[in-house]
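K.L.:
task: produce atomic coordinates for the following.
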Amino acid sequence: MTDTSTLEFQVTRNLAAKTDAQRDEILANPGFGQYFTDHMVDVCWSENGGWHRPRVQPYGPISLDPAASVLHYGQEIFEGIKAYRHADGSVHTFRPLENAHRLQRSARRMALPELPEEIFVQSLRELIAQDVAWVPSGADQSLYFRPFMFAKEAFLGVRPAKKVAYYLIASPAGAYFAGGVKPVSIWLSEDYARAGKGGTGAAKTGGNYASSLIAQAEAAEHGCDQVVFLRDGNVEELGGMNVVFVMKDGTIVTPESDSILQGITRDSILQLAADRGHTVERRAISLQEWRDGVANGDIVEVFACGTAAVLSPIGVLKGEGFEDVQPLGELAASLRQELTDIQYGRAEDKHNWLVRLSD
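P.N.:
As a prediction, the model looks like this:
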């Protein structure tokens, strides 16, 4: 096994980097996932050499052989994590070891090599060292990191690849909800499944999202913002977010199964709720329990959560032949505010979730 503790990142500066004026124009209204910083990280892996050749290089196209196995068999995983600029100008990220560990779990499921956590965290530091000016300072703005790994070996046999690449790119992100957080509408998908028992649902891999796109399109056709999936009559998750229910006795319930992605934002919100004295339950919750609970008042709030949007109250659940208006309360907004206050350094980080990337 390669000793990754001795790996040193080689840096090649982007001679065509954006000017200060060009960057400032982008940061004034970055949107989400539309613009990218000047550099990216690239680390190689091979069966014989292990992890090697870590580099920071100019952001640009990736050259792949047409037979690269990722193009044919989808052996690919990714993550999503943010950097936040604090009032003193320093830059921090949030729970990066949790993202590193989830990337490792995804790698195991997809027969890819596990990236050591120290390389994962160092890749964030190395990219920030070159592109720190890209971290915006506006309200609810952040720099969104997209770490990803894929099989690049050129072959057409069905087996785990012997050559793999890890990359890290970053994109400035504006406030997800322009004008403030608004309740979202959800379409119930009954014809499509996101994942099944023994499948890849708990891995953050592109195929899960590809399979959700037709259901998301169906949701849009019915005037909904997002889609929710079922498995054996139980609620799973949305196309890209976890679901959380607030019961009238204050208990917080979230679906749990081997086909649900373990959301880091969800875990953080549940911890904050537990800190306040709420009982937290991770268990199966059926569609019938959801609909009956809203109808009889047992469920007093429903919200979705994930890295990009942080937390979104659910205002409507639609399906074939029904439309259930969801109750709106104050807990979701309060938890969102508490979490973002920690991330942006406005509140005490009692759980030591923040990691400084730059002064």
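
K.L.:
going forward, measure contacts between C-alpha atoms and count neighbours the same way
P.N.:
Noted.

K.L.:
list the contacts for the residue nearest to the spatial centre of the chain?
P.N.:
The centroid of the chain falls nearest to G80 when counting by CA atoms, centre = their mean (3.8 Å). The neighbours of G80, taking CA atoms under 8 Å, 6 or more residues apart in numbering as the test, are 99, 144-147, 307.

K.L.:
if you look at those, which of them are in strands?
P.N.:
Residues from the contacts of G80 lying in strands, with DSSP state E as the criterion: 144-147.

K.L.:
can I get the residues you listed in JSON lines with neighbour count?
P.N.:
Listed next are the ones in strands among the contacts of G80 as JSON lines, based on neighbours: other CA atoms under 10 Å:
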{"residue": "Y144", "neighbour count": "24"}
{"residue": "F145", "neighbour count": "22"}
{"residue": "R146", "neighbour count": "17"}
{"residue": "P147", "neighbour count": "24"}
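
K.L.:
could you redo those as a markdown table and give each row distance to Y59?
P.N.:
A markdown table is the format used below for those (distance: CA to CA, whole Å):
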| residue | distance to Y59 |
| --- | --- |
| Y144 | 15 |
| F145 | 13 |
| R146 | 13 |
| P147 | 14 |
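
K.L.:
another sequence for comparison is provided below:
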Amino acid sequence: MEEQSIRVELSQSKKEKPKAVELVFGRIFTDHMFVMDYTEGIGWHNASIVPYQPITLDPAAMIFHYGQSVFEGLKAFRTKSGSVQLFRPEKNMERMNRSNERLVIPPIDEAFLVKAIKKLVEIDQEWVPDAEGTSLYIRPFIISTEPFLGVAPAHQYKFIVIMSPVGSYYKEGINPVKIAVENKYVRAVKGGTGEAKTGGNYAASLKAQEIVEKEGYSQVLWLDGVERKYIEEVGSMNVFFKVNGEIITPALNGSILPGITRDSVIHLLKHWGLPVTERRISMEEMYDAYEKGELEEAFGSGTAAVISPIGELYWEGKHIVINECKTGELSKKVYDTITGIQYGKIEDPFNWTVKVCETSKVK
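P.N.:
This next block holds a predicted model:
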């Protein structure tokens, strides 16, 4: 589509901003949001930044009945100098279009939406916190809004971006978590929607998550949906294993979400000259490596936590304790490097950061 202008309507009543110690994930929202509509025959139109507000939908809106939706997640960071920057936003928009294709949602103009997100963050820049480990979480999403009960792709959609200031994912430092390997439930299969970022994938994961939490585990390690033996994802994150000096991560196979943090980790490891391999990994292989003393580290990667070290895996009655349940050197180095780039503490040799605005006063 031809790039359109963005109409701006500023809020006349600003919300009180929370203190850094009060920040939790996804509970508090900024003063403004971005909205844009799609109508077949017109395309994406009516791009606007407006005061944060409820939306009104017809009870027959197709999102409620057939779940045609996609979403993304990225963050804005405040640097030491006070400027605000994003981390690889163009990759989020690229992935959103891949999700759109799978869900039969009209494609978006990626460059225009990066511009819109930058504008929204600039307007609400005072909401970007400056305490250690805090950031502004950005949630773009698309829903089908056409009122129709037929099973078919919708002809009307709404694209929305909302934002929420969030605290440090780790309250007391980067600590390993305990993970249970899931054998009963399946997250996704090749040919399904596993590689798309759509709400149904996450709804399907809740039952297994509920069960393992009651047993004292933080997350579920998902196996493939066909043979139930090959490792895919951990919770809502991609996963890496360091085995005898080699870093291994499951290859993207059509059912694994292509994480942007995952891609960043792989880039870093190769930049450091470390051996990194994307391939199929069985849980039995990881257990054999553990038995031989070769399973040195394991960690998940994702937007929220960046890096989440895995201290223990529970599989078929076996407790696999990794690195004495301590954060490994590699996990810590990757975490420190990516967050260092995000917050502008260290050099960004990959041009991953995108400047939104220069110094501003945080109120």
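
K.L.:
TM-score for these two?
P.N.:
TM-score for the superposed chains, counting by TM-score structural alignment, normalised by the length of structure 1: 0.96, backed by 351 aligned residues with a CA RMSD of 1.1 Å.

K.L.:
quick revisit: which of the contacts of G80 of structure 1 lies closest to E118 of structure 1?
P.N.:
N99 (11.8 Å; CA to CA).

K.L.:
W44 of structure 2 should be in a strand, yeah?
P.N.:
Yes - per DSSP: H, G, I helix; E, B strand; the rest coil, W44 of structure 2 lies within a strand segment.

K.L.:
structure 1: which residue goes with that one?
P.N.:
Applying TM-score structural alignment, one finds that W44 of structure 2 aligns to W51 in structure 1.

K.L.:
now that match, nearest residue through space, not along the chain?
P.N.:
Excluding its sequence neighbours, the residue lying closest to W51 of structure 1 (CA to CA, 6 or more residues apart in numbering) is W45, at 4.4 Å.

K.L.:
now do the same for V302 of structure 1: its match in structure 2.
P.N.:
Under the alignment by TM-score structural alignment, V302 of structure 1 pairs with A298 in structure 2.

K.L.:
so how far is G235 of structure 2 from its match?
P.N.:
14 Å (CA to CA, to the nearest Å).

K.L.:
give me the more crowded residue out of the two.
P.N.:
The residue with more neighbours, out of A298 of structure 2 and G235, is A298; 26 against 22, by other CA atoms under 10 Å.

K.L.:
spell out the secondary structure type for that one.
P.N.:
Each residue gets one of three states, and A298 of structure 2 gets strand by three-state DSSP.

K.L.:
and it, what does it touch?
P.N.:
When contacts are counted by CA under 8 Å, 6+ apart, A298 of structure 2 touches 239-242, 309-311, 322, 331.

K.L.:
so where do the strands sit in the stretch 151-300 of structure 2?
P.N.:
156-166, 177-181, 219-223, 231-234, 238-243, 246-250, 276-279, 295-302 (DSSP state E, counting those that start in this stretch).

K.L.:
distance to S144 of structure 2 added to those, as TSV?
P.N.:
As requested, the strands of the stretch 151-300 of structure 2 are exported to TSV (distance: least, CA to CA, whole Å):
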stretch	distance to S144 of structure 2
strand 156-166	4
strand 177-181	34
strand 219-223	29
strand 231-234	28
strand 238-243	28
strand 246-250	32
strand 276-279	35
strand 295-302	27
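
K.L.:
quick one, which of these is nearest to S81 of structure 2?
P.N.:
Between S81 of structure 2 and the strands of the stretch 151-300 of structure 2, the tightest spacing by CA to CA is seen for strand 156-166, at 18.9 Å.

K.L.:
that closest one vs structure 1, mean deviation?
P.N.:
Taken over the aligned residues, the distance from strand 156-166 of structure 2 to structure 1 averages 0.5 Å (mean CA distance after the TM-score superposition for structure 1).

K.L.:
which other helices and strands contact that strand?
P.N.:
Judged by 3 or more CA pairs under 8 Å, 6 or more residues apart in numbering; DSSP states H and E, the packing partners of strand 156-166 of structure 2 are strand 32-39, strand 135-144.

K.L.:
the residue mapped onto S236 of structure 2 from structure 1: what's it in contact with?
P.N.:
Taking TM-score structural alignment, the alignment pairs S236 of structure 2 with G240 from structure 1. For G240 of structure 1, the contact set (CA under 8 Å, 6+ apart) comprises 209, 306.

K.L.:
and the gap between G240 of structure 1 and I186 of structure 1?
P.N.:
Counting by CA to CA, the separation of G240 of structure 1 from I186 of structure 1 is 12 Å.
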